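> Dropping a prediction and its sequence here:
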Amino acid sequence: MRVLAALSGGVDSAVAAARAVDAGHDVVGVHMALSRSRAEFRTGSRGCCSIEDAGDARRAADVLGIPYYVWDLSERFEETVVADFLSEYQAGRTPNPCVRCNEHIKFEALMDKALALGFDAVCTGHYAQVRIAADGTRSLHRSADLAKDQSYVLAVMGRERLARSMFPLGDVRTKDEVRGEAATRGLSVSAKPDSYDICFVADGDTRGFLRDRLGERPGPVVDVEGRVVGEHQGAYGFTVGQRKGLGLARPADDGRPRYVVDVSAATNTVVVGPAELLTVRAVHGQDAVWLADDGLDGRPFDCHAQLRAHGAPVPAIVTRTGGPGVRVEVPAGVRGVAAGQSVVLYDEDRVLGQATITGTDR
């Protein structure tokens, strides 16, 4: 097959591309330039898509003996991922930009261009597995290395794009195995630190980034009785479940810690309360994307739900609602669920589908 390998400049994508070459595919490497000021993007091990990363990707392609190109997707990235990030926080929700990047950039813009150029598949260094049944049906599964599993942020791709995706690192047991393989292959990125946090927030100060882009909007922090207990400089800087950085001038009457239990963009108000108010029993989601047919007949079905990128899956009962919606009941309850995040549904390690959280029931 003709395979387009997305080379981020990190060790994972380099080894994934190497494995695609070993499998006998005709591989071409592409680095996605996502920042309008790439020279400023990497701070220590944070960030990605900098000039440094483009150079590392080129050197990896040279070692592998494959053609290498840079595709400028910075405008698309700004108009989709960054714009969505800002608008979601401004609306009082907490987005996951990695999900949006996979949806709009890696498995839409990149894949659409690859297919238009005659490639059969796109290969990335994500930690997840694609399994093919006897009838040719493909399914998405968790990585063998559960600590690195990225199926949560990949669930948004849908069936058509899954059919054109390759994740050669899905069977890897540890990141050390990947680094060792990279060193053996002579790839200079073998010891390169992982990028982490939000790639376009180079210094890791999300609240500062939002303040610079959205401006200060002072407003009240209130308790559940409506009493003002503090002041904020922008409700967009808070998320449900947050405890640190609240700046409360008035302690709780019982002396217990308080958490953000609601963020109202309409009134520019942050509501704080006791920990028990964070527990929800049901989650509502919209814009559902399905990779399996479970519940297609409209009847509720049992599965496990993951509500944060690094959260633990919990037993759930799922019902498809009108349109692309779902209701996910969590009988045991789950804490700190924020609107804007993804709820991803699993049958053991198989991804069934995902939806964007729009609300919860306590």
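On my side now, so go ahead.
> okay, CA-based contacts and neighbour counts for the rest of this
Will do.
> Let's verify residue 109: helix, strand, or coil?
Following DSSP: H, G, I helix; E, B strand; the rest coil, residue 109 is assigned to helix.
> I'd like to know how many residues surround it.
A count of nearby residues for residue 109, using other CA atoms under 10 Å, gives 16.
> separation between it and residue 325?
25 Å (CA to CA, to the nearest Å).
> next one: residue 156
Here the distance between residue 156 and residue 325 works out to 14 Å (CA to CA).
> same thing with residue 266?
Counting by CA to CA, the gap from residue 266 to residue 325 is 24 Å.
> got it, and residue 2?
Plainly put, residue 2 is 37 Å away from residue 325 if you go by CA to CA.
> Mind checking which of the two has more residues around it?
The residue with more neighbours, out of residue 2 and residue 325, is residue 325; 20 against 16, by other CA under 10 Å.
> Run through the residues that contact the residue nearest to that one when sequence neighbours are not counted.
The shortest distance from residue 325 to any residue other than its chain neighbours is 4.3 Å, reached at residue 286 (CA to CA, 6 or more residues apart in numbering). By CA atoms under 8 Å, 6 or more residues apart in numbering, the residues touching residue 286 are 324-326, 355-358.
> Which of the residues you listed sits closest to residue 50?
Nearest to residue 50 among those, counting by CA to CA, is residue 356 at 29.6 Å.
> helix/strand/coil for that closest one?
strand.
> burial measure for it, as a count.
With other CA under 10 Å as criterion, residue 356 counts 24.
> hang on, isn't it packed against residue 287?
Yes: between residue 356 and residue 287 a contact is recorded at 6.3 Å, counting by CA atoms under 8 Å.
> Pull out the buried residues from the contacts of residue 286.
Neighbour-count burial (16 or more other CA atoms under 10 Å) applied to those gives 325-326, 355-358.
> can you give me the strands in the stretch 51-200 of the chain?
Applying DSSP state E, counting those that start in this stretch to the stretch 51-200 of the chain gives strands spanning 68-72, 121-123, 128-132, 138-142, 165-166.
> ok, structure two:
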Amino acid sequence: MSPVSFDLSQPLSKRRIVVAMSGGVDSSVVAALAARSGAETIGVTLQLYDHGEAVGRAGACCAGRDIRDARAVCDGLGIAHYVFDHASSFREQVIEDFADEYLAGRTPIPCVKCNMGPKFTDLFALARDLGADCLATGHYVRRVEGEGGAELHRALDPARDQSYFLFATTQDQLDYLRFPLGGLPKARVREIAAEMGLGVAAKPDSQDICFVPDGNYADVVRKVRPGADDGGEIVDEDGQVLGRHRGIIHYTVGQRRGLDIGGGHDPLYVVGLDAAAKRIVVGPKTALAVAAARLTGINWLGGDFSGPLTAKVRSLAKPVPARLDGDRLVFDQPEYGVAPGQAAVLYAGDRVLGGGWIAATERAGTGVKEDRAQFV
């Protein structure tokens, strides 16, 4: 399958494609490719959270400047562009959930929650209301037609792969989605943007969560939930008080920096967060070794999970060999830094089988399950 194909069986001149546009180079190239295919193309932007204008920072995907960039691209391509205000649902489903997860001692992934809610659910409804044959996005993943239907695969460029953030995509959504960029490196996408004369060809990528200015997520949590950064005790695994912390929202499992514990200790890491007691539990690196994790909210996209598979437990982690036993993900070798609130995404080769949310972990060598978010 061509990496820029929309894979629609009928002539594209008789098709309608809705493109989810953030104002960045990736979605702009998708819109340009769709328009060049001969299909009727409509760009749609969801106005979710405008931190860009609030802090004068470019690059936030929901900022007013990005909406203007998306509109300018559509004007240049001669296609329709619509903006829909979904700020209320985004705040409830993504931002408030983000704050509450940190308050509960978990490490959230707002980009997955956004894909599960406003981006895919809401955009799907809008695209279907517009009579579109598919919804195209600039995500770096591949949709492959297999024997049993559409499959989700990793991008060919591992440095750009975004499959971890799309594990919760349903089969119905996958049938309707198209990902034209999944077979291209980012450098080529920028070349295409320049060749097509798109004004965003050299626009920098956004590096942060769109609603978090300058990467300071604690500021957002404080604004949503005042008092969220109340301090508390730092204790070892025996309960001995070693120091004080400035609020559990500043810490996550596996973290070493920022503990501000006096000398005389071997390197210590956050191994658990007791949200109820506002207590951080620290220990040596060996205490981070996890043999298994219990998953909730498992989404399955099909395929054989009885054979060899790999699991990715953080967005930047490498997939590691594992097996799934019911809701229990068992690692072949101890895995480190497994944090409740994060996702475990399962692969068979490059194919995404599905995944779930990490609810609890089992320390290597103990056989005892521990909910790290409620570690006592």
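Great, that's in hand. Small disclaimer: the values here were computed from a predicted structure and weren't measured.
> Overlay them and tell me the TM-score.
Both chains were compared after superposition, and using TM-score structural alignment, normalised by the length of the first structure their TM-score is 0.92; 347 aligned residues with a CA RMSD of 1.5 Å.
> Make a markdown table out of the strands of the stretch 51-200 of the first structure and add distance to residue 251 of the first structure and mean neighbour count.
Output for the strands of the stretch 51-200 of the first structure, formatted as a markdown table (distance: least, CA to CA, whole Å; neighbours: other CA atoms under 10 Å):
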| stretch | distance to residue 251 of the first structure | mean neighbour count |
| --- | --- | --- |
| strand 68-72 | 50 | 15 |
| strand 121-123 | 52 | 24 |
| strand 128-132 | 45 | 19 |
| strand 138-142 | 43 | 22 |
| strand 165-166 | 52 | 22 |
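> what residue of the first structure is the furthest out?
Outermost residue of the first structure with respect to the C-alpha centroid, by CA atoms, centre = their mean, is residue 253; its distance is 38.2 Å.
> What's the end-to-end length of stretch 211-225 of the first structure?
Across stretch 211-225 of the first structure, the terminal residues are separated by 28 Å (CA to CA).
> Quick one: distance of the longest helix along the first structure to the chain centre.
Counting residues, the longest helix found in the first structure (DSSP state H) is helix 51-64. In terms of CA atoms, centre = their mean, to the nearest Å, the centre of helix 51-64 of the first structure is found 25 Å from the chain centre.
> and the equivalent of residue 75 of the first structure over in the second structure, what does it touch?
With TM-score structural alignment defining the correspondence, residue 75 of the first structure maps onto residue 88 in the second structure. Taking CA under 8 Å, 6+ apart as the definition of contact, the neighbours of residue 88 of the second structure are residue 48.
> Quick one: the helices in the second structure, in order.
Per DSSP H, the second structure carries helices over the ranges 25-36, 51-55, 64-77, 87-90, 96-103, 110-114, 123-129, 171-176, 186-195, 217-224.
> Output those helices in a markdown table, with distance to residue 157 of the second structure appended to each entry.
Listed next are the helices of the second structure as a markdown table, based on distance: least, CA to CA, whole Å:
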| stretch | distance to residue 157 of the second structure |
| --- | --- |
| helix 25-36 | 14 |
| helix 51-55 | 29 |
| helix 64-77 | 25 |
| helix 87-90 | 30 |
| helix 96-103 | 29 |
| helix 110-114 | 20 |
| helix 123-129 | 26 |
| helix 171-176 | 20 |
| helix 186-195 | 8 |
| helix 217-224 | 29 |
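> deepest of those helices, which one?
Greatest average neighbour count among those goes to helix 25-36 (a mean of 24), per mean count of other CA atoms under 10 Å.
> matching residues in the first structure for that one?
So in the first structure, the equivalent range for helix 25-36 of the second structure is 11-22, judged by TM-score structural alignment.
> can you check stretch 97-106 of the second structure too?
Residue span in the first structure matched to stretch 97-106 of the second structure, by TM-score structural alignment: 84-93.
> now that stretch, how far from the chain's geometric center?
15 Å.
> cool, and stretch 266-279 of the second structure?
Relative to the mean C-alpha coordinate of its chain, stretch 266-279 of the second structure is positioned 25 Å out (CA atoms, centre = their mean).
> Where in the first structure does it fall?
Taking TM-score structural alignment as the measure, the first structure aligns residues 256-269 with stretch 266-279 of the second structure.
> May I have the residues that are in contact with whichever residue in the first structure pairs up with residue 251 of the second structure?
Under the alignment by TM-score structural alignment, residue 251 of the second structure pairs with residue 238 in the first structure. Shown here is residue 238 of the first structure, whose contacts under the criterion CA under 8 Å, 6+ apart are 260, 263, 270.
> Distance-wise, check the nearest residue to residue 243 of the second structure once chain neighbours are set aside relative to residue 264 of the second structure.
Using CA to CA, 6+ apart and skipping residues adjacent in sequence, the residue nearest residue 243 of the second structure is residue 234, 5.0 Å away. Shown here: residue 234 of the second structure relative to residue 264 of the second structure, a distance of 15 Å by CA to CA.
> And the strands in the stretch 201-350 of the second structure?
Under the criterion DSSP E, counting those that start in this stretch, the stretch 201-350 of the second structure contains strands at 232-235, 241-245, 269-274, 279-283, 290-300, 309-312, 320-325, 328-335, 343-348.
> Output these in TSV, with distance to residue 219 of the second structure appended to each entry.
Listed next are the strands of the stretch 201-350 of the second structure as TSV, based on distance: least, CA to CA, whole Å:
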stretch	distance to residue 219 of the second structure
strand 232-235	18
strand 241-245	16
strand 269-274	20
strand 279-283	20
strand 290-300	29
strand 309-312	29
strand 320-325	34
strand 328-335	31
strand 343-348	24
